[in-house]
Structures are given as C-alpha cells and as structure tokens.
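[1] sequence? don't have it. structure:
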C-alpha cells in the first residue's frame, strides 16, 4: 500500500463504513469518520456529516484527499445531494473517490447508478464497489434478520433465484485496497462471496447453524413491494427493492466473481462460516 493523506469515510458508523475506517486506522492511515452523530470511531477523527445538511460538508472535507462514499440510505435519487458534494470535494482537493453501489445497479442505472456514471468525470482516481447482497442482512438489524428472529422466516420475491452473498468485511477489505493502493482501480468492481445461494439455501444453513427452524416464504413482486411500504420504506424505493427481488428470481444475481481473492489475496468468507462466527 502507498502512504495516503487523509480519508473521509462517510457512513463511518455503518456496516461497511465502520469496517473500512477500522481497517484504514489499523494500517496507520489518517481517517475522518463522518456520520450524522459524529460518534467516536477508534483511531479516527470524528466529524459530523449529513448528506442533507450542506453546512456539514466543508469541515468534513477539510484536509481530505480521498473519500469513501456511502449514499444516503433509502433515497431513490441520491445524485441530487451527492453530485453537488462531489463537485465541492474536487475543488477542496479530493483526488480519489470510492463509491459503494450495488451489483444490481450499473452505471447510469437508477438511484446511485447516476452517481456511478458521473464519478469518472469528476475524479481521475476512482472506483465503484458493486457488492452483491450483504451476508449481514441475516444477522443484524435488516428486515430479514428481524423476520428470522421474530417469525422464523425470510420473506422475499426472489423465488428460487440465487445470489452471491458477500461478507461486509470482504467489502471493506476491497474498499481499503481501492482507497490506498498506488493505482486506483478506475473501474467498477463486482464483489461476491464464493458461492451463489438461493434464499431457500440461506434458510437451510441458518437452521443448521442456529438450531432454530427458519423457512423462506415466497412472495409475489406486489406482496414484497407492499410489505416494504408497510415497513415504512418510501414507496418509490420499495418499488426499486421489490424489483431487485424480481430480477434475482430471473437470474440477474446468479454469479460469483474472483474480485475479493484477486484484490485482497485471500478467499471471500462463506455464509456458513459467517454464521458460525456471529451466532455461536
């Protein structure tokens, strides 16, 4: 790795942001940990950052030469707030930007796809991380994890479609590589775990490891959309998420890549090993 200046990690208390900040500080890099609460992050300088409060942006960017970007959660049009910030970041001296997107959204696609498309025109050094669905969705506070604990069920509109679920720690490892290596990737990177699993497979493995029965309940697209809306997901974003489930059912996420192995030098974690770590 090359010696870097200071990295602003946006969403530094979140799933991938906290892991990325921890890896950067452990490797001796200077980090400004941006979050709405400006809560403490070990080894990093906490700084208040709110996508929707532009008054927080200048202080967060002060002295920063690279940034890890977590889009505002649940916003169907994140470009409206992200692109003005990125233009400000370039003027402030940021040279490299690494954006967290999704394997389901290509450059120019909906939501964060517009930011992906704009990024190469804003920064000479860049990367877009496009991870598959997080393994942590089944162990944290995500709707799937809650329904597993409360109902013993995972509810999706994915049918028998398979997904290359990826560990958030592996995403963070790739993020650190993209932020700190001498040459930026200057491309998008699709990140998956080592195997593609259906939600039936996820339920079976969770049952095996936890010792509690878990089933996969198959919903229609409309049922999934309405369920998300009932859970207070904004209707426009619920349509996007339910549409992603439908795409999975049609095979859009049935793939694995070697990106984690190639960039970090180690194989990605399996879902079973993550559960043993989290639940045992």
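    Thanks, I have the structure now. Please read these numbers as outputs of a predicted model, since none were measured by experiment. Numbering: from 1, shown residues only.
[2] C-alpha only now, for contacts and for neighbours.
    OK.
[3] could I get the full set of helices for the stretch 51-200 of the chain?
    Using DSSP state H, counting those that start in this stretch, the helices of the stretch 51-200 of the chain run over 57-61, 79-92, 113-122, 143-151, 168-180, 199-210.
[4] let's bring in a second one:
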C-alpha cells in the first residue's frame, strides 16, 4: 500500500514526499502538474481538488494520506469532505491533515475539516503549524518584498509568532503517517522562540547582511494590499484578520511538539536563514 501526498510540489508536500521516499516507503506524489512532482521512486499522479475525475487514480493503492487543503478556498470542507468519504471507501485508513495553529477544530475554513475527521477515520492527525519560516526565504509575498525592496509588510504590529521550519513540519508529518499509534491528533507546531516581525527583520539583516525592515499596516490596509495582488477579497480579509489576531497575541506561544515527536529540537529562524544560504535580493 502507498501513501498519498497531495500538494506534492508545495512547501510541505514536497518535503513530506521526499522524507517518506528516503525511508523507502511507496509514495504517490499528487499535484495539478504531476510532471516532476515527486522525488525518484515515487509515483506521480495528477490531482485537482476541483476535478473529481482525478481522484480515483490518485487514491489507487493508498492506505494513508497527507492532505494539503486547496489554497485560497474559503470553504475547504465543501471541497474536501466528498473526497475524504471517497478515500475511506477506497481503503484509506489514516489521514494527516495540514491545518493552522490559528484555526482550531470547528473553527472557520480548515477547522471544519478538522472537526469532521474523527467521524470518518479511526486513525487521523491534524498538524497545526505556526507561520512558516519559508515565508521569508521561499515563494511568498514576504520573501518577494525582502528581495525586491528589503521590506516585510504586515498587520501584525508588535505581535509575536513562533515561526516554524517546513522541514520540521515534514518530519512530524512522517511520524504521524508512520508511527503506531499516531503520536497525537491535534499537533500544534512552533519553532523554539516567538518573534515579532520587527525581530524577524533584524534576524534576516544580521544573518544576510541585507538591511530589512518591517512596515506595519492596519487591518484595512493589509486587506486592500492583498486584494490588490489579485487575491479574492474574502480570502484577503481572512489573511488580514489572522495578522490582526497576531497583533493581539494569538500566536505568542511555543510548543515542544517537534522535539517530542521527532526527538530533536525545532530549528531556529536564524539557523534556517543561514542554512538556506541565500542573500535576499
């Protein structure tokens, strides 16, 4: 039996697929553009949340799944739950869902999928990571802003976040997919310390030699800034509101989940920036 990894070209999915393949596990690397979607030894499959015709082939021989919700979808439960019921009928017995530290079970968006999992599968886990360190070094508006102008824009004020490395998320995901029993169901993942966006700018400046600053916006300014990039207004409002919650302390916490599950400490932001070895811009 194989492990289906959706979003296999994305920030966490690509890392989960690579980690499982390195452990010798059969993996189906699924994405909308499957050519080159997974590492050597994986089976590539086309998968589109919005195209049910792609679902059966992606599920072929799968008994476990790592699920990345459809990006930008304000109501992921409407899209995901029919697929989850199909997966259960196809023989999938364990599901690991990528959620968010900001959204608990029963909350909006992916929180509705989280709440439904116990009624669908006996074995399941939801990874609820804090904000990704890769937002500052990979493909993300924050990283683009650093490269283009040395500016990080947010509505977080002086709020603090326990930023987490996607490699640590993938490591926990592999344990959640493979360990017996599952090492927890509601797994909140953070890095080893909380940082404000001003702190992040200072860490990147010190680690790269490129002067980076944080430009704070109001909730309304951030919402309009995101919408101006072409993002659906409803989703732009959701993301801006998450920033506003950060400003009020919602993400100012550190957990030991990464170390407890993997046996090693979570990676620090400075270590992440140095490890990637790229000077922004």
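    Right, received. Where do you want to start? Computed from a prediction, not measured in an experiment: that's the story for all the values here.
[5] picking up where we left off before, out of the helices of the stretch 51-200 of the first structure, flag the one nearest residue 101 of the first structure.
    helix 113-122 (7.5 Å; C-alpha to C-alpha).
[6] and the strands in the stretch 1-150 of the second structure?
    Applying DSSP state E, counting those that start in this stretch to the stretch 1-150 of the second structure gives strands spanning 2-5, 27-31, 43-46, 62-67, 94-98, 123-129.
[7] if we can go back for a sec, name the stretch among the helices of the stretch 51-200 of the first structure that sits most buried.
    Most buried of the helices of the stretch 51-200 of the first structure by mean neighbour count (mean count of other C-alpha atoms under 10 Å) is helix 168-180; its value is a mean of 23.
[8] compared with the second structure, how much does that one deviate?
    Here helix 168-180 of the first structure, set against the second structure after superposition, deviates by a mean of 0.2 Å using mean C-alpha distance after the TM-score superposition for the first structure.
[9] relative to the second structure, which residues correspond to that helix?
    Aligned by TM-score structural alignment, helix 168-180 of the first structure falls on residues 166-178 of the second structure.
[10] quick one: stretch 250-261 of the second structure aligns where in the first structure?
    Using TM-score structural alignment, stretch 250-261 of the second structure pairs with 252-263 in the first structure.
[11] same deal with stretch 62-72 of the second structure?
    Going by TM-score structural alignment: stretch 62-72 of the second structure matches residues 64-74.
[12] any buried residues in that stretch, and which?
    Neighbour counts over stretch 64-74 of the first structure (16 or more other C-alpha atoms under 10 Å) mark 64-72 as buried.
[13] looking at those residues, which one is closest to residue 263 of the first structure?
    Out of those, the member with the shortest distance to residue 263 of the first structure (by C-alpha to C-alpha) is residue 68, at 17.3 Å.
[14] the closest one and residue 95 touch, don't they?
    No. Using C-alpha atoms under 8 Å, residue 68 of the first structure is not in contact with residue 95, being 11.7 Å away.
[15] could you find the closest non-adjacent residue to residue 267 of the first structure?
    Leaving aside its sequence neighbours, residue 267 of the first structure sits nearest to residue 261 (C-alpha to C-alpha, 6 or more residues apart in numbering; 4.7 Å).
[16] next, the contact list for the residue nearest the centre of the first structure, please.
    For the first structure, the residue nearest the mean C-alpha position is residue 100 (5.4 Å; C-alpha atoms, centre = their mean). By C-alpha atoms under 8 Å, 6 or more residues apart in numbering, the contact list for residue 100 of the first structure reads 68-71, 128-131.
[17] returning to that earlier point: tell me which of the strands of the stretch 1-150 of the second structure sits most buried.
    Of the strands of the stretch 1-150 of the second structure, strand 27-31 is the most buried (mean count of other C-alpha under 10 Å), at a mean of 28.
[18] counterpart of that one in the first structure, which residues?
    The aligned range for strand 27-31 of the second structure is 31-35, by TM-score structural alignment.
[19] just stretch 91-100 of the second structure next, same as before
    The aligned range for stretch 91-100 of the second structure is 93-102, by TM-score structural alignment.
[20] now do stretch 208-225 of the second structure
    Using TM-score structural alignment, the residues of the first structure aligned to stretch 208-225 of the second structure are 210-227.
[21] next, count neighbours for the closest residue to residue 176 of the second structure other than its chain neighbours.
    Once flanking residues are discounted, residue 176 of the second structure sits nearest to residue 182: 5.4 Å by C-alpha to C-alpha, 6+ apart. For residue 182 of the second structure, the neighbour count with other C-alpha atoms under 10 Å is 15.
[22] what about residue 242 of the second structure, neighbour count?
    Count around residue 242 of the second structure with other C-alpha under 10 Å applied: 19.
[23] ok now do residue 140 of the first structure, which residues does it touch?
    Contacts of residue 140 of the first structure by C-alpha under 8 Å, 6+ apart are residue 146.
[24] that one -> the second structure?
    In the second structure, the residue paired with residue 140 of the first structure according to TM-score structural alignment is residue 138.
[25] also residue 11 of the first structure?
    In the second structure, residue 11 of the first structure lands on residue 7 (TM-score structural alignment).
[26] from residue 144 of the second structure, how far off is that match?
    22 Å (C-alpha to C-alpha, to the nearest Å).
[27] hang on, the earlier thing: for residue 27 of the first structure, find the nearest of the helices of the stretch 51-200 of the first structure.
    Of all the helices of the stretch 51-200 of the first structure, helix 168-180 comes closest under C-alpha to C-alpha, at 9.6 Å.
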